[in-house]
Each structure stands twice: as structure tokens, then as C-alpha cells.
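Visitor: The sequence and its predicted three-dimensional model are supplied below.
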Amino acid sequence: MNRETIRKRVNILRERTTARGCTEAEAMEAAEKIAEMMREHGLSGDDLDMGEEAGLVKASDKRLRLPLWGLIAGCTNTAAITRTLLSGLQVVYVGREPGPEIAVYLLDVCNNAIDAELARFRRGDFYRSRRKASTRRKAALDFTAALVQRLCRRLDRMFEGNRNHADAQRAAQELDRRFPTAQSTKPARRHKVTYDSAAEAGWLAGGRVHLGHGVRGGSDKPLLIGRN
């Protein structure tokens, strides 16, 4: 049983209170079980309040997408780290719940949208009229960079009222505690556009993407994160 599974089980037990309809005996039994599990597995209060979720990304243009993944962390009051796995690149979000789950939901939505819009662009006349593999690649990068920029602006506006500095700071501290050997990476260099037409198409595509505040498997209704 991994640490995250244990944490979730403890949090389920925390819901067994008299205010929620449990008897005093049931609430006391749950409290005793919580204390036992926390001692046994070395869990702290932060372990219970701070969640962790990870999403897998398979993309060859991760340099262009990194700013988006970082912005998602800022929007959801979480902290993020990337790890390279055999199956692809894993983006891990740590923070106060439901921040991490919302972050991975947005990660999935945005990356799937980028992949779908890029595939559509590659079927278009502009991309297909590029004769060389190198010029087609430049066109695709210009398209993706502009699309990501548009998504970043939209998310920034969407979550403007949900940012909480204290929660974000706690998330960063918790990330450092969970991943003490992690190293920071240098910010990506600003992308230099070769084809204005490709960049314009990417910007327009970024406006078409449907963005919701929802959680995977839940509704798209706005959620207030980082607030009591």
C-alpha cells in the first residue's frame, strides 16, 4: 500500500464524525484507527491535508509546453515537478486538495487539445505545402507555441480570483519535502517565430479549446480552490 493510498484512507476515516451522523463510539473508533495508521506509516498533518496527483504526457515538444504546466500549478495553488519515465514524461502536482486533481484535469485537457489541434493543423494546406521536413517542423513549433501562449492567457484570467499565496507556498514546501533531490530547470528560451501564418493559426486554435474548472470524472462547474 503506497503513501497516497494510506493518506486517502485516513481522510475517509476523518469523515466519520458525530456531526456526519456517526455515533460517539464509531467516531472514537475511527479516531483511534487514524492515530494508529499515522504512527505506523509516519504520517504528519501535512500528509493528510496535502494531496499529490500525476499526469502522463507524451510529446516531443515539451519545451514549448513547460510554461503551460507551470501556469497550471500557479492557477491551482500547487507546486509541480516533472519526471522522465519509460512510458513518457510525468508531471506531478502537490498541494492542498482539490488543487492537485484539478491541476491534472487541466493538464489532460490542455495537452489533449494541443495534440488534436496540432493534428488538424498538419492536415491543412499551409503545413502540407512545406516541402522539407525541417520547414514542416518549424511550422508545427510556431503553431504550438502560439497555441500554448493563448491557453496560458485564458487560464490565467479564468483562475485570477482563486490564487492563494499561502497555499502555494505550503505546496512548494511540501514538494521539496517529498522530492528532496529534485533539481530546478532553466526557463525555456523565448520561441522565435518563423511562420507568422502558423503562429496565427495556433493563436486562433487556442481560443477554440473548451476549458473548465472541473475535476476528472466530475462536472465542469467552476470550483473555488485554495479557499475555505
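Guide: Ah, there it is. Numbering: from 1, shown residues only.

Visitor: C-alpha only now, for contacts and for neighbours.
Guide: OK.

Visitor: so which strand or helix has the residue of the chain positioned farthest from its centre?
Guide: Most distant from the centre of the chain: residue 25, at 39.9 Å, with distances by C-alpha atoms, centre = their mean. Using DSSP states H and E, the element containing residue 25 is helix 24-41.

Visitor: Also residue 143?
Guide: Using DSSP H and E, residue 143 sits in helix 133-158.

Visitor: Show which residues not belonging to whichever helix or strand comes after that helix make contact with it.
Guide: Following helix 133-158 in sequence order, the next helix or strand is helix 165-178 (DSSP H and E). By C-alpha atoms under 8 Å, 6 or more residues apart in numbering, the surrounding residues in contact with helix 165-178 are 46, 50, 74, 77-80, 94-96, 182, 226.

Visitor: and the comparison structure, right after this:
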Amino acid sequence: MADKRSKILDRIRLLRNMTVDRGCTEAEAVEAAAKVARLLAENDLTLDEVEIRSTPFSREDASLEADIGERIWAVAEAIAYLADCRCWSSATGVVPVRISFFGLAHESEIAAYLLAICSRAMRDDLSRAAREWALYRPNVQRRRRGAFLDGMADSLSRRIRALKPPRPPGQGLVVLKDGLIDAELENLGMKFRDLRVRRPNVLDDSYVEGVAAGEQVPLDPGLRPPERTAGLVASGGR
């Protein structure tokens, strides 16, 4: 049954390519469009489903220094939630830390772009805040750096999750896409376990400073990278 459905989807994609712009006559293009409409109706399909099944998957990786990489996983998970893709990070203790996104090509690319904006903001704001701790003992500086980054990560994660609009009624395409992504990961032999054990340091004053810094990061550029806008808008509205 799955093989039959796949063949029907392939046939629909071929018919949709039969246009005047691609060398067909107007009569041939009209006939092809009529066949597409008939196949969709006979097999209870939509063009959205055809498009989703024909869109390639891609994986985007980012390498980050240890202090930011060990704390930005919460931000990465929020970004994956917003962009409708999967994410994972390298094992604890591996440096540099690698964050990976996997999903439909345009969505994983947008996710990586937004992560780059957040990691750069965390790096720059930490550098500015650390100047005030320059005379503290090394262990105090480390504690403050960690708490500050925890605060920024929690703040950015919350803000990014809030950007996703409510799902409209009828989520069949969302379920379909999620299933296709999971099936592709399984085909690639990729399985994951959650091994995170650390918790954010919310007691240090620098955590509050990090939260405040995270509130000031402009996230709009991450939603509108060059020639990538349509993908995220579409995924958010499905």
C-alpha cells in the first residue's frame, strides 16, 4: 500500500512539471493539470502533502565553545520546536559542543541561522558582563559566567517558544511531516538518549543579569534570513 501511494505521489509530481514553461503545449499542460486533480481526489491527497513528501531533508551542524555549548541546548530545543525540526547535541564532555538540526531543508537551515544569532549574542553579552568580574577569584568568575549564561539560555528559550503561533484546527500535515522526519532518522540509523544532568544556577545574582540580557536580544533577524523567510512562516502556520 505504501509503495502504491509513493508511486501515485511520484506521478503527481511528474504531471505538475508538465507546464508551458517547461516545453509542453497549452493543451498538454491543461490535460496534465486535470489528471493531477483527478489523482488527488481519487486518492484523498492534497497538494500540501505532495509538496511535503517531495521536499528534501537536511542536517545543519554548529560547533560551539564549551561554556556556551553546554548551556545553549535549551535554546536549540526551543528553536527546533519553532522550526518544526529535530535537534540533538554531542555527548557531555565533548569539546567543542556540536548542536545538530534535522528536518525539511528550509526549516533546518533557518534553525541553524537562529541558533547562530543566539550563540553570538550570548558570547558578546557574556564578554561585556565579565569585565565587571575581572578582579574576582577564578572560581567566582566561573560561577558567575555559568549563571549568566544559564539566565540568557532560559530567557531566550522562553521567548523563542512564545513565537510559535497556535496550531490551526486539523494537524494531519503536521503529523505527516513529523512521521517523515522520524522515519528518515530511523533509516539513517540515528537513535538518541537524553543524558543531560546539569541544572541551571538560578541562585547566583548573575543569573538574573543573564535573563535581562536575553530579553534584549533581537530575534527578528533570525526569522528572516536572506531568501529563507517563507519556509518558517509556512511551518508556523500549518
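Guide: Structure's in. What do you need? Since the model is a prediction, treat every value here as computed from it, not as a measurement.

Visitor: re the thing from before, what's the helix or strand following the helix holding residue 25 of structure 1 in contact with?
Guide: Remark: after helix 24-41 of structure 1, the chain's next helix or strand is helix 45-49, criterion DSSP H and E. Helix 45-49 of structure 1 is contacted from outside by 7-8, 10-11, 96-97, 174, using C-alpha under 8 Å, 6+ apart.

Visitor: Go through these and flag which are in helices.
Guide: Members of the contacts of helix 45-49 of structure 1 lying in helices (criterion: DSSP state H): 7-8, 10-11, 174.

Visitor: quick one: which of these is nearest to residue 101 of structure 1?
Guide: Closest to residue 101 of structure 1 out of these is residue 8 (13.1 Å), distances taken as C-alpha to C-alpha.

Visitor: Could you check which residue of structure 1 pairs with residue 127 of structure 2?
Guide: Aligning on TM-score structural alignment places residue 127 of structure 2 opposite residue 119 in structure 1.

Visitor: Its match in helix, strand or coil?
Guide: Under DSSP: H, G, I helix; E, B strand; the rest coil, residue 119 of structure 1 falls in the helix class.

Visitor: How about residue 217 of structure 2?
Guide: coil.

Visitor: related to what we said a few turns ago, any chance of the contacts of helix 165-178 of structure 1 in JSON lines, with distance to residue 34 of structure 1 and neighbour count too?
Guide: JSON lines is the format used below for those (distance: C-alpha to C-alpha, whole Å; neighbours: other C-alpha atoms under 10 Å):
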{"residue": "46", "distance to residue 34 of structure 1": "14", "neighbour count": "13"}
{"residue": "50", "distance to residue 34 of structure 1": "16", "neighbour count": "21"}
{"residue": "74", "distance to residue 34 of structure 1": "32", "neighbour count": "23"}
{"residue": "77", "distance to residue 34 of structure 1": "27", "neighbour count": "30"}
{"residue": "78", "distance to residue 34 of structure 1": "26", "neighbour count": "36"}
{"residue": "79", "distance to residue 34 of structure 1": "27", "neighbour count": "29"}
{"residue": "80", "distance to residue 34 of structure 1": "28", "neighbour count": "23"}
{"residue": "94", "distance to residue 34 of structure 1": "22", "neighbour count": "30"}
{"residue": "95", "distance to residue 34 of structure 1": "21", "neighbour count": "31"}
{"residue": "96", "distance to residue 34 of structure 1": "19", "neighbour count": "27"}
{"residue": "182", "distance to residue 34 of structure 1": "31", "neighbour count": "12"}
{"residue": "226", "distance to residue 34 of structure 1": "25", "neighbour count": "21"}
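
Visitor: Could you pull up the contacting residues of residue 192 of structure 1?
Guide: residue 142.

Visitor: so it sits in a helix?
Guide: No: counting by three-state DSSP, residue 192 of structure 1 is not part of a helix but coil.

Visitor: about what we covered before: would you check the span in structure 2 matched by the helix holding residue 143 of structure 1?
Guide: By TM-score structural alignment, helix 133-158 of structure 1 lines up with residues 138-163 in structure 2.
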